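*Asks:* Please find the sequence and the predicted model below.
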Amino acid sequence: MTRSSGPHERPERLRLADDFWLIAHHDRSGRPRLNPLALGLGLAGALLGELATTGHLTIHDRHVHVTDDTPPADATSHGILEQIATKSRAHPVPVWLKFLAGSATETVTTRLVRAGLVQREQQRRRLGRINVVHRPTDRNQACWRSVRLRHALAGRYGGTPWDDMFLAGLADATGLLPKVLGDDHPAGRAYVARWLPRSDPPALYELAIAVETLVGDAVLGART
C-alpha cells in the first residue's frame, strides 16, 4: 500500500490507472472531472498500459497480444490478463478498450478503496436521493498526481518518464489535459505529440491513440 504523505513529502508512485483516477477526480470532493465515457476509456487504457509496462502484453497490427501469461502481482491486472489470454484469437485494441471501459471506473475505484487511498461517502440530496462519491483520504497525495505530471512535462525531472508521458497522452485523449496544465496546455500538448510516439514500450502510444479515437468518435456521434 502507498503510505500517507506529509506536507513536505512526495507520495510514492502508484499504478497507472490509480494515478489516472486521481488526476481525473477533484482532490477535495472526489467528483470526476470527465464525463463517464471519457473516464471509463481513459481508465481502460491505463489498465492495459499497466500490463504493457510489465511486459505481459503488446500490441501488434493494432491487436492486443499476450506476451507473458505469468500472473501479475496485482489482482486487478491478473484478472484482465486472464480475460485476454482465454480468447482464442487476438482482438483489436478498440474492442478491449470498449469492453473494459464499462467497468473500469468501478474496478479502479475498488482497488483504491482497498488500498485506503479513497473512501466511499454517501451524500443525501434533495427528495431523499443518495449520491455516492469516493473522496481521496489524503488530499496532498491526490493533488500531487496532477502537480507531478505538470512538473514532468516541464522537464523538471531531467526527462519525462514514459509512464508520465503515457498519462499525459491519456489526459490529452480524454480532454483532461487543459484542466491539468491550465494555460500551459498548448505547449504541453505539443510536447506530448512530439515524444509519445517514441514511447517504450510502443504499446503505450498505440493505447493513447486508440483512446483518443474512441472519445472523438463518441463526441461526433453525440452531435449527429
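*Replies:* Noted; the coordinates are in hand. Residues are numbered from 1 along each chain as shown.
*Asks:* from here on, contacts and neighbour counts on C-alpha atoms
*Replies:* Will do.
*Asks:* Just say helix, strand or coil for the residue located most distally from the centre of the chain.
*Replies:* Distance from the C-alpha centroid of the chain peaks at residue 127, with 34.4 Å (C-alpha atoms, centre = their mean). What DSSP: H, G, I helix; E, B strand; the rest coil gives for residue 127 is helix.
*Asks:* Contacts only, for it.
*Replies:* Listed by C-alpha atoms under 8 Å, 6 or more residues apart in numbering, residue 127 has no contact partners.
*Asks:* Roughly how far does it sit from residue 195?
*Replies:* 50 Å (C-alpha to C-alpha, to the nearest Å).
*Asks:* now do residue 142
*Replies:* For residue 142, the distance to residue 195 - C-alpha to C-alpha - is 26 Å.
*Asks:* Hmm, residue 65 is touching residue 55, no?
*Replies:* No - the pair residue 65 / residue 55 is not scored as a contact, 10.8 Å apart, by C-alpha atoms under 8 Å.
*Asks:* neighbour-wise, which of these two wins?
*Replies:* residue 65 (20 against 15; other C-alpha atoms under 10 Å).
*Asks:* So what's the gap between whatever helix or strand that one lives in and the chain middle?
*Replies:* Secondary structure assignment for residue 65, by DSSP states H and E: strand 63-66. Here strand 63-66 is found 19 Å from its chain centre; the criterion is C-alpha atoms, centre = their mean, to the nearest Å.
*Asks:* in the very next helix or strand once past that strand, what counts as buried?
*Replies:* Counting by DSSP H and E, the element after strand 63-66 in chain order, helix or strand, is helix 75-85. The neighbour-count check on helix 75-85 (16 or more other C-alpha atoms under 10 Å) flags 77, 78, 80, 81, 84, 85 as buried.
*Asks:* The structure to be compared is supplied as follows:
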Amino acid sequence: MKQGALATGFFLIAYDEPGGRPGLAPDLLACGLVGAQLGDLVTAGALTVDEEDRVVATRRTGDPEPAGRAATLVLDSVAHEARAHPVRAWADVLGEPLLGAVRDELVRQGVLVAETGRSLLGRRRDRLAVADRSAAHGPGLALRDMVRRPGTCTLHGAFTLALVSALGVERLLEPEIDRARVRDLARDAVVHLPAPLARLHSGVAAAAAAASLAVRR
C-alpha cells in the first residue's frame, strides 16, 4: 500500500461489497481510519507520536501540502490545537468527519459510487457500490499477498497489517489468510516499526480496546 493511501486503503479492506458499506462497527472503523491517516502523516514526516504517546505536528513552513481532504483535515486539526493530545483522543474526535472525507475521496476517484434505493419496507437505503473493481479490491489483495510473502513487505504494508491486528479484525483477510498467521506477522512487524509508528500502533490498540469495552457495557 503506497504512501498517501493508507486511510482509503483501510476503508476498502474493511468494505463489505454485498452490503454496500464498511463491514466494521463504527467505533472500530473510526479507530482504523484515524490510525491509518495518522500513520500516513507520520511516515511522511508531517506528524510524530512522542514518548508520551501524544500526536505532535512536525510539518515546517514550506513543506508540501498534504494530498487530499482527509490528510488536510487531520493535519490541520492537530496543528491548530494549543496542546498535544493522545491517539485515543483523536480517534474519538476525528472518526466521523474522517469517514466522510475518505468516503468522498473514493467516490471522487471513481472507485466507489453512491447509490440510493429502497428496502422491502420502502425505507430509503444509501449504499456504496463498486465502480472500479481493480482499485476497490487492490488494497486487500496487496495485504494478503504480503502476508503470503513477508519478504515483499513495505513499511506502509507492515503498518497496515499491524493496524488490522491492533483492532482485532484479522477476519477481514479471511478466508484466504488465517487469523493466527496475521497476528504472528503483525507482532513481528510492530517490533521493526519506527518508534513513532510503534507508539501510534499502541495508541490505536488502546482506543480499540476502550471502544470494545464500551460496547460490551
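*Replies:* Everything's here; your move. Just so we're clear, the structure is a prediction, and the values are computed from it rather than from any experiment.
*Asks:* what's stretch 23-31 of structure 2 aligned against in structure 1?
*Replies:* The alignment of stretch 23-31 of structure 2 onto structure 1 (TM-score structural alignment) covers residues 33-41.
*Asks:* can you give me the strands in structure 2?
*Replies:* Assigned by DSSP state E, structure 2 shows strands spanning 15-16, 21-22, 47-49, 54-57, 85-86, 112-118, 124-130.
*Asks:* Make a markdown table out of those and add distance to residue 36 of structure 2.
*Replies:* Below are these laid out as a markdown table (distance: least, C-alpha to C-alpha, whole Å):
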| stretch | distance to residue 36 of structure 2 |
| --- | --- |
| strand 15-16 | 15 |
| strand 21-22 | 15 |
| strand 47-49 | 13 |
| strand 54-57 | 13 |
| strand 85-86 | 15 |
| strand 112-118 | 19 |
| strand 124-130 | 21 |
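*Asks:* now residue 213 of structure 1: how far from residue 84 of structure 1?
*Replies:* Distance, residue 213 of structure 1 to residue 84 of structure 1, using C-alpha to C-alpha: 22 Å.
*Asks:* oh, I was asking about residue 119 of structure 1
*Replies:* Shown here: residue 119 of structure 1 relative to residue 84 of structure 1, a distance of 30 Å by C-alpha to C-alpha.
*Asks:* Residue 191 of structure 1 matches what in structure 2?
*Replies:* Residue correspondence, TM-score structural alignment: residue 191 of structure 1 in this structure matches residue 185 in structure 2.
*Asks:* quick one, what contacts its match?
*Replies:* Contacts of residue 185 of structure 2 (C-alpha under 8 Å, 6+ apart): 147, 161.
*Asks:* Please apply the same query to residue 46 of structure 2.
*Replies:* 57, 58, 59, 60, 75.
*Asks:* Let me see the contact set for the third one.
*Replies:* When contacts are counted by C-alpha under 8 Å, 6+ apart, residue 59 of structure 2 is found next to 45, 46, 47.
*Asks:* May I see the buried residues of stretch 143-154 of structure 2?
*Replies:* 143, 144, 146, 147, 153.
*Asks:* got the end-to-end distance for it?
*Replies:* Criterion C-alpha to C-alpha; first-to-last residue distance in stretch 143-154 of structure 2 is 10 Å.
*Asks:* Stretch 120-136 of structure 2 too?
*Replies:* For stretch 120-136 of structure 2, the first-to-last residue distance is 28 Å (C-alpha to C-alpha).
*Asks:* That one aligns to what range in structure 1?
*Replies:* The alignment of stretch 120-136 of structure 2 onto structure 1 (TM-score structural alignment) spans residues 126-142.
*Asks:* List the buried residues of that stretch.
*Replies:* Going by neighbour count (16+ other C-alpha under 10 Å), the buried part of stretch 126-142 of structure 1 is 133, 134, 135, 136, 137, 138, 139, 140, 141, 142.
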